[in-house]
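Undergrad: take a look and give me a structure for this.
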Amino acid sequence: MDIDLSALSGRRAIVTGATNGLGMATARALAGAGVRVVLAVRDVDLGRRRAAEFGGDCEVIELDLANLASVRSFAERLDGRVDYLINNAGVFPHTHTRTADGFELGIGTNFLGPFALTSLLLPRIEREIVLVASDAHKAGHVDPEDLDLTRRRWNPARAYAQSKLAVMLWGLELDRRLRADGSPVSVMMTTPGWVASNISNKPRLALAHRAVQGAASVFANDVDAGARTTLYCLTAPIAPGSYVGVDGLWALRGEPVLFGRSSEACDFELAGRLWAKAEELTASRDPDAAGIGGMS
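TA: Got it, this is the predicted structure:
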């Protein structure tokens, strides 16, 4: 399947986590198509090197989603309006650690940071928001009153699955609010399948990383193929609120297709409670603002 990005030329997109993996592949494809790309990255020096590699019109702004002060600083430093916000950056929390704001690392980086970023930027977004989730959400459970997993035993898989289910529920509620508000902005959720990336390349995991990379080279998408689900959302005539995955065996690799989600990811009541908790934790709600916090 060919994805024609030519219609996006001249538009402006923010890609979080654009120095490596899916974010790098997404930003590179967009820059190559003439999109004005904002690389929202933790490592500014590497971001500048990536911008030089990509060519085109790229801007680099520092962003650490595990630090709400950095999120606010990014929003203040960004000039002008954007067509697309691609919430791509994320972590697999290999150790039980916390963000700068005291949140469990997975939920803080994968959900609360992007939630705050989107809240701040929404009045300036004109076309689409893409939330990169994961089919790992189907193994997750979310309790808005226990996002730090203090009542349940923490482990990496549970923390990751919870964070990605939170992203799915956020997308469900964000789409509902955008539609109710009559907004022209759409929200899409994606899973790239299994991607051969550096997510397991962490200290003390060298053997596991080599094993994962060996299997991924056979069964997984590379980062360019994985990025196609995001690019598909920007170009295909699909309904707002859609969830896009891949069509291959066990959804590991393949071409972008509309995808099913778990029953918990369709729970509007839970999504509303999670939204309220995220607003509380990130101080995102401002009744006088034009952002999502003020939507009904």
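
Undergrad: use CA for all of it now, contacts and neighbours both
TA: Fine.

Undergrad: show the residue spans covered by the helices in the stretch 51-200 of the chain.
TA: Counting by DSSP state H, counting those that start in this stretch, the stretch 51-200 of the chain has these helices, from start to end: 68-77, 105-107, 113-121, 156-180.

Undergrad: quick one: distance of the second one to the chain centre.
TA: Here the centre of helix 105-107 is set off from its chain's centre by 13 Å, with CA atoms, centre = their mean, to the nearest Å.

Undergrad: one step back: tell me which of the helices of the stretch 51-200 of the chain sits most buried.
TA: Mean neighbour count (mean count of other CA atoms under 10 Å) peaks for helix 105-107 among those, with a mean of 29.

Undergrad: and that one, what does it pack onto?
TA: helix 156-180 (3 or more CA pairs under 8 Å, 6 or more residues apart in numbering; DSSP states H and E).

Undergrad: now find how far off-centre the helix it packs on is within its chain.
TA: What separates the centre of helix 156-180 from the centre of its chain is 10 Å, taken as CA atoms, centre = their mean.

Undergrad: so which elements touch that helix?
TA: Taking 3+ CA pairs under 8 Å, 6+ apart as contact, the helices and strands that helix 156-180 lies on are helix 105-107, strand 186-190, helix 268-282.

Undergrad: can I get those in CSV with distance to residue 68?
TA: Supplementary listing: the helices and strands packed on helix 156-180 in CSV, determined by distance: least, CA to CA, whole Å:
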stretch, distance to residue 68
helix 105-107, 13
strand 186-190, 22
helix 268-282, 7
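
Undergrad: deepest of those, which one?
TA: Comparing the helices and strands packed on helix 156-180 by mean count of other CA under 10 Å gives helix 105-107 as most buried, with a mean of 29.

Undergrad: coming back round to it: distance to residue 24 added to the helices of the stretch 51-200 of the chain, as CSV?
TA: Formatted as CSV, the helices of the stretch 51-200 of the chain follow (distance: least, CA to CA, whole Å):
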stretch, distance to residue 24
helix 68-77, 19
helix 105-107, 21
helix 113-121, 18
helix 156-180, 20
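
Undergrad: looking at those, which is nearest to residue 83?
TA: Using CA to CA as the measure, helix 113-121 is the one of the helices of the stretch 51-200 of the chain that comes nearest residue 83, at 11.0 Å.

Undergrad: now tell me what touches that closest one from outside.
TA: Residues outside helix 113-121 that contact it (CA atoms under 8 Å, 6 or more residues apart in numbering): 65-68, 71-72, 75, 85, 87, 170, 278-279, 282, 284, 291-293.

Undergrad: tell me what angle the longest strand seen in the chain forms with helix 113-121.
TA: What stands out as the longest strand in the chain, according to DSSP state E, is strand 125-132. Computed by axes from the mean of the first three to the mean of the last three CA atoms, to 10 degrees, the angle separating strand 125-132 from helix 113-121 equals 180 degrees.

Undergrad: here is a second sequence; please produce its structure as well for comparison:
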Amino acid sequence: MKWNERDIPSQKGRVAVVTGANTGLGFETARALAEHGATVVLAVRDVAKGKQAASRLTGDVSVQELDLTSLNSIRAAADNLHDTLPGIDLLINNAGVMFTPRQTTRDGFELQFGTNHLGHFAFTGLVLDMLLPLANSRVVTVSSVGHRLRADIHFDDLQSQQSYSRVAAYGQSKLANLMFTYELQRRLARHSTTIAVAAHPGFANTDLVRNSPGMLRAINPIISPLLSQKPEMGALPSLRAATDPAVLGGQYYGPIDLGGNRGHPEIVASSPRSYDMAIQQRLWSVSEDLTGVTFPELG
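TA: Have a look, this model is predicted:
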């Protein structure tokens, strides 16, 4: 049986916060959750674009400003969610940047590592107390098949100050997403029913490819029709990770056809490197130091 949106159980009474939800995979994730009854918060950097996206959705949808390149914005968003929501059942860490020229966040972090990993790490830590009391709450973090691309956690040069490869930096950030998920799940398992799950969309046709290296952009018109899928298909792994009652903490969902680039979502394996517990724990400690965010006591 091929899992699809029709398999999403009712989300009535549940609150979902989706980062980067004004376009692409995040928008399709938010749309499907709202259509199945969830109260959905679009957590976006550009509020005007967020409101435009919200106007295209049906159901209980609101917009929260969240700039993952700014720890001040992350803290302000978390504070506001504490003030306005009774709790969070689903946190979907979807927002991301890919293959950008070397830039830094407002706090001086390399843009891809700072946005994709550190921003979500900090945001999750600051709102996790809103998930912990709720039965069957979940943190879903979107990684990528790109976590295998020249990927390692370069503790000697996390911010790519010594040398920069946009591909390697992206791979590091997506590997960090997985390591964060696995370490978070290990900590959650000691404390509550909240679980952490990862997902990847495969090769989805979104505007993330705009910063791809020139060679990849040149061949994209050729390979895209063969490999890519529409954003609503790319969102299915995140949706399954967020809503399928059979999902277990620490699992990783992605498409299974054409080398994991397209198709319906199933449990998939990540790279051997991603399961290294010592690196996961070191990354967690470094991330706390860099962001100044300490997670609630999880046992």
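
Undergrad: how about the strands in the first structure?
TA: Counting by DSSP E, one finds strands in the first structure at the ranges 12-16, 36-41, 58-62, 82-87, 125-132, 186-190, 243-246, 256-258.

Undergrad: from those, which stretch is densest packed?
TA: Comparing the strands of the first structure by mean count of other CA under 10 Å gives strand 243-246 as most buried, with a mean of 28.

Undergrad: show me the contact partners of that strand.
TA: Applying CA under 8 Å, 6+ apart, the set of residues contacting strand 243-246 of the first structure is 188-193, 229, 233, 251-261.

Undergrad: could you tell me where that strand falls in the second structure?
TA: Matched against the second structure by TM-score structural alignment, strand 243-246 of the first structure falls on residues 252-255.

Undergrad: cool, and stretch 54-70 of the first structure?
TA: Alignment of stretch 54-70 of the first structure against the second structure: residues 57-73, by TM-score structural alignment.

Undergrad: any idea how far the aligned partner of residue 189 of the second structure in the first structure lies from residue 172 of the first structure?
TA: Counting by TM-score structural alignment, residue 189 of the second structure lines up with residue 179 in the first structure. Residue 179 of the first structure sits 11 Å away from residue 172 of the first structure, going by CA to CA, to the nearest Å.

Undergrad: ok, residue 284 of the first structure next?
TA: Remark: distance between residue 284 of the first structure and residue 172 of the first structure (CA to CA) = 18 Å.

Undergrad: also residue 108 of the first structure?
TA: Per CA to CA, residue 108 of the first structure is found 19 Å from residue 172 of the first structure.

Undergrad: same thing with residue 105 of the first structure?
TA: 23 Å.

Undergrad: same question, residue 6 of the first structure
TA: The gap separating residue 6 of the first structure from residue 172 of the first structure is 29 Å, by CA to CA.

Undergrad: with residue 23 of the first structure instead?
TA: Distance, residue 23 of the first structure to residue 172 of the first structure, by CA to CA: 23 Å.

Undergrad: now do residue 272 of the first structure
TA: Residue 272 of the first structure sits 9 Å away from residue 172 of the first structure, going by CA to CA.

Undergrad: next: residue 53 of the first structure.
TA: Counting by CA to CA, the separation of residue 53 of the first structure from residue 172 of the first structure is 36 Å.

Undergrad: repeat that for residue 275 of the first structure.
TA: Residue 275 of the first structure sits 10 Å away from residue 172 of the first structure when distances are taken as CA to CA.

Undergrad: with residue 39 of the first structure instead?
TA: Distance, residue 39 of the first structure to residue 172 of the first structure, by CA to CA: 26 Å.

Undergrad: show me the contact partners of stretch 214-233 of the second structure.
TA: Stretch 214-233 of the second structure has contacts (CA under 8 Å, 6+ apart) with 24-25, 28-29, 201-206, 209-210, 258, 261-264.

Undergrad: for the counterpart of residue 48 of the second structure in the first structure, what are its contacts?
TA: Alignment note (TM-score structural alignment): residue 48 of the second structure maps to residue 45 of the first structure. The contact partners of residue 45 of the first structure, by CA under 8 Å, 6+ apart, come to none.

Undergrad: state the distance from residue 45 of the first structure to residue 91 of the first structure.
TA: Distance from residue 45 of the first structure to residue 91 of the first structure, counting by CA to CA: 20 Å.

Undergrad: distance check, the residue nearest to residue 235 of the first structure when sequence neighbours are not counted against residue 119 of the first structure.
TA: Spatially, and ignoring its direct neighbours in sequence, residue 235 of the first structure is nearest to residue 5 (6.9 Å; CA to CA, 6 or more residues apart in numbering). Distance, residue 5 of the first structure to residue 119 of the first structure, using CA to CA: 27 Å.

Undergrad: now residue 3 of the first structure
TA: Counting by CA to CA, the gap from residue 3 of the first structure to residue 119 of the first structure is 29 Å.

Undergrad: and what of residue 92 of the first structure?
TA: Counting by CA to CA, the separation of residue 92 of the first structure from residue 119 of the first structure is 23 Å.

Undergrad: same question, residue 210 of the first structure
TA: Relative to residue 119 of the first structure, and taking CA to CA, residue 210 of the first structure is found at 38 Å.

Undergrad: one more: residue 169 of the first structure?
TA: Distance of residue 169 of the first structure to residue 119 of the first structure, given as CA to CA: 15 Å.

Undergrad: ditto for residue 38 of the first structure
TA: For residue 38 of the first structure relative to residue 119 of the first structure (CA to CA), the value is 18 Å.

Undergrad: try residue 93 of the first structure
TA: In terms of CA to CA, residue 93 of the first structure sits 24 Å off from residue 119 of the first structure.

Undergrad: could you do residue 295 of the first structure as well?
TA: Residue 295 of the first structure sits 11 Å away from residue 119 of the first structure, going by CA to CA.

Undergrad: one more: residue 211 of the first structure?
TA: Distance from residue 211 of the first structure to residue 119 of the first structure, by CA to CA: 39 Å.

Undergrad: for the closest residue to residue 89 of the second structure other than its chain neighbours, give me its contacts.
TA: Residue nearest to residue 89 of the second structure in three dimensions, not counting chain neighbours: residue 137, with 4.4 Å by CA to CA, 6+ apart. Residues near residue 137 of the second structure by CA under 8 Å, 6+ apart: 88, 89, 90, 131, 193, 194, 195.

Undergrad: mind redoing it with 10 Å?
TA: Applying CA atoms under 10 Å, 6 or more residues apart in numbering to residue 137 of the second structure gives the contacts 14-16, 87-91, 128, 130-131, 192-196, 242-243.

Undergrad: all set now, cheers.
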